[in-house]
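K.L.:
I'll drop the sequence and a predicted model, then ask my questions.
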Amino acid sequence: MWPELETELLAARDLNFRSRPAQALRRFQRLLDRLGKVDPAGLDPQDRARWADATVRSLMGEAFAVQAVSTDLDRALALLDEAGRHAAEAPAAVRGGLPAAVAGYRGLLLLRSGRSEMSLPHFDGALAAAGSATCAVVVPAASATGAAAAEQQTPAPVPDRDLATIHLNRGAALTDLGRLAPALRDYEAAITYARRADQPSIVALALHNIGFVRYALGDLPAALSAMNEARATAPDREDGVLDIGRGAVLFEAGLLEDAERVLAAALRRMRGPGRSLDRAEVEYYRARCLLALDRYDEARRSAAFIRRHDIRGKHGPRIAMARVFELEVDVAQARDATRTGSVVARGLARRRATRALRVAEQVDGAGVVLGRESGGAARLVAAQWYLLAGDLERADAILATLPRGFAGATLTHRVQYYGTVAELAFATGRRAAGLRAVRAGYGLLSAHRARLGAVESIAAAATHAVAIQVVDVRAAVATGRAAAVLDALERGRATGAGAGRLTPSGDAGAASLLTQARGLLAQARHLPAGSADRDRLTDAARALQEQVREHTWVHAGDSDAVRPVTARELRAALAADGRGVVVASLATFGGRVMAVRADAAGTRLLDLGDPAEVAEQVRRVRADLAVTANDLIPAPLRDAARRSLGRGLEWLDATLVLPLRADGPLHVVARHPYLGVPWSAFPSRRGLPTWAKSYLARGHGAPAAGERRVLVAAGPHVAEGAAEALTVGEVWPGSLVLLGEAATTGAVREALATHDVVHLAAHGRHDVANPLFASVDLADGPLFAHELDGMRLPGSVVLLSACEVGASSPRGGGEVLGLTSVLLRLGARAVIASVAPLSDAVAAKVMPRVHAELRAGRPPAAALAEALAGFDEPVPLVCFGGLEGLAP
């Protein structure tokens, strides 16, 4: 009987642990029915001890399952009372451990109902009863001797699995209460006991929770590293629990779409009875993602589910959190509407503010989650509603009640706080105070991004800057001063700018995955387009690429901070330059395309039209360029496309360029969709240097006189690629020319780090959805932007004679990513690349001319302009780079 019963008990306990409480409940009830039919008085001492142990643990398991399935805490605690009576009457052989286990479960049920503070005495009592009042005794000392060693070797009266669980759960309670250092000690103790008991699932949960603590401390790479280790420790755990924290961390990192995807997948695994508590936690973090993605209705539905569940479970802290979040969704949507010209009725705004204050009073003292209460967030919402109502005095009074800097709140809420303080200051005519608040908000984000080590993570950090940048730019526009607008734009753009790690990470795992992905894509390119085998290989490569992305997220940062350029230093630099350079900073704001024009004489603010019309013309021009570059399309269709292209370029020229009155060099600072415009192809820019970048960056100076190291490489299947490479090589005597099998990704990667001029004649691809996997195709497969992350380029000029690799995709916060942007971040002086399809024949004619001008000493933008001046048809090559002459 006993082996079978004990096996069944272990299986039932495992079901609870794997988040299947409904199944566990049925098993525990069957076990208790069987145990109830046994008369313990008739058992020998050993079997009576077994009976007592099985009865107590079955009641404990039933109590846990009952709370999970029905949220009935009282009934669950009653079952634990019964378990406690059996434990007290158990034979001496098990009596020492069972009361401690019951106390630990009582703490767990209180914890799961939001009573974290009440749960701690039960966990403490359980560990004290087990002879382990502190975590320190469970961590073996490497050189313990004498009495200390003997003490460490004394067996605990509670099984290791129980001790691991108690420490794990006490750590969770301490984490909720914001006591992070002792929580970490508990999690380490849980890992020690769980490994001793061969319980990888408990180890995984402890690692996951360590990640949560690192997240609360602001160390996101370390948090993701711990969570990745948790998944590797328990790869067969499919209940979604290990993805809860991971989604929260990705949200905080600004990787909103990735976070939402992870959390949505976790939700799909949480269907079924007894999962509503876990689902409510996932729904909260997913709702925050949905809110940041402006998916307001979905965010509301998630918040409503959380509130309904937590009311049933009487989970005070999370009821408060859900109610406040619903308020946040409403005010965010209203504030978003005002950016496009909508007006919020003042009466409605005041009523919403009053409601937020009433909720704040109701949730005060409801409890904490990760050491944070919800009342402050509700008051921040009230202040925002009063600002919308124009009641500045009340908004000011409410903000004054919040702790300075909103200390202790999440990064998102702290940045919102500074944005709200700035908005109030600007509205009351205190511009200097508003700018101080803006800079404080950006300072928080700067500290946040300083911990990040990958280009993608740094760009994603700008996600949190959107709201504060809107406040900053709106206030600057209200001054009517173009210089103030330029300063505000560049403060925001600098948040996601700059390089990642200063040295390569040496991540062997990521390198191996990239090699595998490259091999699969190299195989796929030999197969017919649309074939099942090609699609299979491509899908497998994409799966590997996603793993590479996850590898890079755990890299800690030592990144360069980007100091935003000001209008004052820009004017000084332009005056010193003496070439008559005009800088045009473009942005969409208030439903219009806005440009700040700057030259040595000063700055001017221009309205360039409707952004929807501009975006549509950009789309048409790119489509026409694709047709004209394709020799397989019939000549009449290409002729029609050329005529359409000419009209589109003339329209964009008249709309975006001619109002700038730039008769000489023009530097464009812009983001999507303006960065993808073929600026050099506009009629008015023929023969004139034109270059672009996503933010106003301090450019690299001209190289010192002397021999320049030049690499030229040709990829496979480019009709005139080898001839183009050889011709370019002739322009630069002594250059290294790689053809055929010699033009490998490794050779080109190595050359990028050491050569002054790099020319790649290859097929290219911009991956819109995953821009860091934009690539150029070489002998052994594609060279991805991702594998350049962490390099340092020596101020080189890189020429990419390939289709579309000059394109870029916007990420959260507006920063753009792609192969070109990565090369610039990593130190390239300039990158010349195509923003649309480029025919091999055109590239073979244009590129040698560009190199001849470069060798003659012309700057990259001027070299491209001169090479294109005598060319009859529009060519979508654009020079990308910073503005030389700005102080570093």
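P.N.:
Perfect, thanks for sending it.

K.L.:
from here on, contacts and neighbour counts on C-alpha atoms
P.N.:
Fine.

K.L.:
buried set for stretch 168-182?
P.N.:
Of all the residues in stretch 168-182, those buried under the rule 16 or more other Cα atoms under 10 Å are 168-180, 182.

K.L.:
what's the farthest-apart pair in these?
P.N.:
Greatest spatial distance among those (Cα to Cα): 168 and 178, at 15.3 Å.

K.L.:
if we can go back for a sec, and the buried residues of stretch 168-182, which is closest to residue 468?
P.N.:
Checking the buried residues of stretch 168-182 one by one against residue 468 (Cα to Cα), the nearest turns out to be residue 178, at 27.4 Å.

K.L.:
measure that closest one to residue 226 for me?
P.N.:
19 Å (Cα to Cα, to the nearest Å).

K.L.:
my guess is residue 266 contacts residue 245, does it?
P.N.:
No - under the criterion of Cα atoms under 8 Å, residue 266 is not in contact with residue 245, lying 10.8 Å apart.

K.L.:
I figured residue 349 hits residue 386, correct?
P.N.:
Yes - in this structure, residue 349 is within contact of residue 386 by Cα under 8 Å, at 6.5 Å.

K.L.:
who has more neighbours out of the two?
P.N.:
Remark: of residue 349 and residue 386, residue 386 carries more neighbours, 25 against 22, as counted by other Cα atoms under 10 Å.

K.L.:
show me the longest helix that occurs in this structure.
P.N.:
helix 45-70 (DSSP state H).

K.L.:
got the buried residues for that one?
P.N.:
By neighbour count with 16+ other Cα under 10 Å, helix 45-70 contains the buried residues 48-70.

K.L.:
please tell me I have it right and residue 117 contacts residue 173.
P.N.:
Yes - judged on Cα under 8 Å, residue 117 makes contact with residue 173 at a distance of 7.3 Å.

K.L.:
tell me the spacing between residue 261 and residue 816.
P.N.:
21 Å.

K.L.:
looking at the two, which is more packed in?
P.N.:
Between residue 261 and residue 816, residue 816 has the larger neighbour count (other Cα under 10 Å), namely 28 against 14.

K.L.:
report the contact partners of the more buried one.
P.N.:
Residues near residue 816 by Cα atoms under 8 Å, 6 or more residues apart in numbering: 459, 671-672, 694, 808-810.

K.L.:
in addition, the following structure is provided for comparison:
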Amino acid sequence: MSASADPRATIATTVVRGTRTQRADALHDLSVAHVELGHLDAAAQVARRGLRLTGEARFHLTLAWIDLDRGRRKQSLRHLDAATPHLRGRELARARCLRGLHLCQTAEPRLAVAELTAVIRELRRYGDDRWLANALIGRGIARCGAIRLGAAEADFASAQTLLQAIGEPGRAAMALHNRGFVAMLAGDLPLALRRYEEAAKAGLDSTSRPEALVDRAEALLAAGLTTEARRVLAPAMELLRRCNRHVPELAVLSARCALRDGDPEPARKLGGTDVEFMLAAGELDAVAAHRFRGPAQTRALGWLAQARRSDRRGALAACRAGLKVLDEHHGDWPRRELTGHALELARTAREVLHWSEQHRRRMSLPPNDPELARALARLRRARAHGLPVEALERDVRRLTLASAPRSGDAPATPDLPLVSFILHKGRMRAVTVENGRASLREVEDPARLVREARLAVAAGRPVPGLLPDAEEVVVIPDGVLHEMPWAALGQRVHVLPSLRHWRPATRGGYRMWVTGPGVRSEVPALQREHGGTIVKSTVEATLAGMEGAKIAHIAAHGHVHPGNPLFSHLDLGDGPLYGYDVARLGNPPEVVVLSACESGLARAFLDAGTRTVIASVLPVPDARVGEAMAEVHRRIDHPAEAARAVAHLGFSCYGTGTRVAACSAAAKEVPVQRSCEEPTVAGTSTPDATTSTHGPRPEKPAGAPTAVTAGRAAGHQGRSEPPLPAAATTLPPHEASTGGQRSSNE
């Protein structure tokens, strides 16, 4: 079986005529060209026609390849048996290669590796580069089965190089795709998706190789994107049906999607040795045996099974071991299953605080990738012209997953009162920390608390108390509490997505201002008073202006995306500024002020590295924006105080809103609007008090948030605990020592 570099050209130009030998050659070329394009029915029809014409062994060899591709192993072996006695030299080596590929699917992988290694030596001796690439790919597949991933990567890379050299870019792209499969097995999900994307760009035709779509769906499912995986599986199933191919993994992936959506029935029907199915069936002992071997997600599932079969202390240790596996391999699933199980078992305030921080973690934002920027530009144009955007949004999500995540900063611990809320399985709990002592309480009907607070703000009434009696408090909300107008509760409130978002002041810089279309802008007056640069209202100009800025003020209408916060956006002159655009910032502003209505972008800015975002959770009347923003910028050296000054409009301080030392908020040409003298009231954030921008006071433990009594709004006094040790909010609690069935990381 040989091939041309352009199978479509072969089909278009080849005519079956002439002598018997000429017709046989033409039929053979046509059958191979159809195989290359995935037209297996047409390929088989032409090959059988050639077999009837001459009975030559090469047509048996082609039919053996076609049946192997279709998953019809018995028929393929029958054709091989018929061809082998008539083959010599190079053709015999090709037949041996096909037998080696059979062994990849039916035998112990080491047998396939041994057979294909011998075949590779023969094909090199004959100079048969194309079939040498086939054998290398087959051996790579066998080595994947033997979990010899480094050797498999080397085989696929060699095959890719060889196929590029002989002018077969489509098959070279398939070898690159296989390298993505190796990365998937190794647990490097971003690298796997990146190679799948590169293979598609390099010419991999998924219509002729729908198995590539199955691999991509598996990667998306591994990333926890069940809906995306289903969208990729649907065309794969249709293409495989048309090609009359059988791919066992397809049913498994469909059942996994159903299982993730809460329907275990397809998984139960399939049964077998899939660890996810066995876990759903309650076969904990069998699944737990996988915690020391296999791909990263298989091992993580093994630790989840170990947690479910252990006593409480042993289960917490197993959950930590599973998270360690995922962290080492940049994995995300089954992270929330592990942390959710640990939260169910957490009894003490320390345990709840630790596991709630683990539960909040999510994949890092991608770096500033040029292809992602182009995809966002296409999405902007489509939205501007009223065109469908769903497919373009999928492209952006896929490119984000394929990007190598940016490294995160080491978290700093707030030396302030702390209240951390966590919602799990309909139950809201709050951990309050004071002077190293922690208490735990239930929060009843948080939705009612939010409704009452928002109504009170709209009516100009005092907001009912929810936080402890302290001048300055760090709050980590969850669930419906994200909609709370926190600054209206009376204190200086720093609203964090997680403790990892607490950041010290870092630098000086300049102010930049931008105004979106259709906004009655306060920007010109503010710029005249405070200085800085008014930036053109385009996405690229705004991003360039924000790089390295101290303070960025954006007056634009916002839109919250209900399904994906990174598709929330602000309207600028040339289209939306998405959260994904914010992720492209390499040196984001230290303070961002969003003066219009809620945009949903505060989290995107904080994830990108911004220290503070001042934004509202309520619609802001245009007539009141100017005065409010003037007050904000007069107090901007203390963002939490600035947000409190305009709390009656629903504004809050997201991130670290402590005072900026040395007046660095007014760097370069920006005039200082307030003195940097520190107040003397106990509990405020000053360079001499507990929130110094140079770190905690030496006599305080570095990881111990301070102050706060049990809250009063929910009516529960909670439980008090002994003092927390240093860094207790970021390190595992001491109760997590192993008990029950022992874990691997003891």
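P.N.:
Perfect, thanks for sending it. Everything numeric here is computed off the predicted structure, so don't read it as measured data.

K.L.:
hang on, the earlier thing: nearest to residue 830 of structure 1 among the contacts of residue 816 of structure 1?
P.N.:
Residue 830 of structure 1 has its nearest neighbour among these in residue 694, at 13.0 Å by Cα to Cα.

K.L.:
what's the neighbour count on the closest one?
P.N.:
27.

K.L.:
how about it, what's its partner in structure 2?
P.N.:
Using TM-score structural alignment to pair residues, one finds that residue 694 of structure 1 aligns to residue 497 in structure 2.

K.L.:
gap between the residue nearest the centre of structure 1 and residue 747 of structure 1?
P.N.:
The structure's structure 1 has its C-alpha centroid closest to residue 255; by Cα atoms, centre = their mean the separation is 2.0 Å. Separation of residue 255 of structure 1 from residue 747 of structure 1 (Cα to Cα) stands at 32 Å.

K.L.:
and what of residue 496 of structure 1?
P.N.:
Relative to residue 747 of structure 1, and taking Cα to Cα, residue 496 of structure 1 is found at 30 Å.

K.L.:
repeat that for residue 851 of structure 1.
P.N.:
For residue 851 of structure 1 relative to residue 747 of structure 1 (Cα to Cα), the value is 21 Å.

K.L.:
try residue 215 of structure 1
P.N.:
Per Cα to Cα, residue 215 of structure 1 is found 39 Å from residue 747 of structure 1.

K.L.:
now whatever residue of structure 2 lines up with residue 176 of structure 1. Nearest residue, chain neighbours left out?
P.N.:
Using TM-score structural alignment, the partner of residue 176 of structure 1 in structure 2 is residue 145. Distances taken as Cα to Cα, 6 or more residues apart in numbering put residue 109 closest to residue 145 of structure 2, at 5.9 Å, once the chain neighbours are dropped.

K.L.:
that neighbour against residue 146, yeah?
P.N.:
Yes - assessed by Cα under 8 Å, residue 109 of structure 2 is found in contact with residue 146 at 5.6 Å.

K.L.:
gap between the helix or strand encompassing residue 654 of structure 2 and the chain center?
P.N.:
Taking DSSP states H and E as the definition, residue 654 of structure 2 sits inside strand 651-655. In terms of Cα atoms, centre = their mean, to the nearest Å, the centre of strand 651-655 of structure 2 is found 26 Å from the chain centre.

K.L.:
how about stretch 786-804 of structure 1?
P.N.:
23 Å.

K.L.:
end-to-end on it?
P.N.:
Length of stretch 786-804 of structure 1, first residue to last, Cα to Cα: 17 Å.

K.L.:
do the same with stretch 529-539 of structure 2
P.N.:
End-to-end distance for stretch 529-539 of structure 2, by Cα to Cα: 25 Å.

K.L.:
list the buried residues in it.
P.N.:
530-539.

K.L.:
now, which of those residues sits nearest residue 311 of structure 2?
P.N.:
Distance to residue 311 of structure 2 across those (Cα to Cα) is lowest for residue 539, with 53.5 Å.

K.L.:
report the separation between the closest one and residue 503 of structure 2.
P.N.:
Taken as Cα to Cα, the span from residue 539 of structure 2 to residue 503 of structure 2 is 26 Å.

K.L.:
same check on residue 558 of structure 2?
P.N.:
In terms of Cα to Cα, residue 558 of structure 2 sits 26 Å off from residue 503 of structure 2.

K.L.:
try residue 372 of structure 2
P.N.:
As defined by Cα to Cα, residue 372 of structure 2 lies at a distance of 28 Å from residue 503 of structure 2.

K.L.:
with residue 128 of structure 2 instead?
P.N.:
61 Å.

K.L.:
of the two, which one has the most company?
P.N.:
Using other Cα under 10 Å as the criterion, residue 128 of structure 2 and residue 503 rank with residue 503 on top: 25 against 17.

K.L.:
distance check, that one against residue 691 of structure 2.
P.N.:
Plainly put, residue 503 of structure 2 is 11 Å away from residue 691 of structure 2 if you go by Cα to Cα.

K.L.:
is it fair to say residue 494 of structure 2 lies in a strand?
P.N.:
Yes - judged by DSSP: H, G, I helix; E, B strand; the rest coil, residue 494 of structure 2 forms part of a strand.

K.L.:
quick one: contacts for it?
P.N.:
472-475, 640, 652-657.

K.L.:
show me which of the residues you listed is closest to residue 281 of structure 2.
P.N.:
Nearest to residue 281 of structure 2, judged by Cα to Cα, of the contacts of residue 494 of structure 2 is residue 475 at 39.9 Å.
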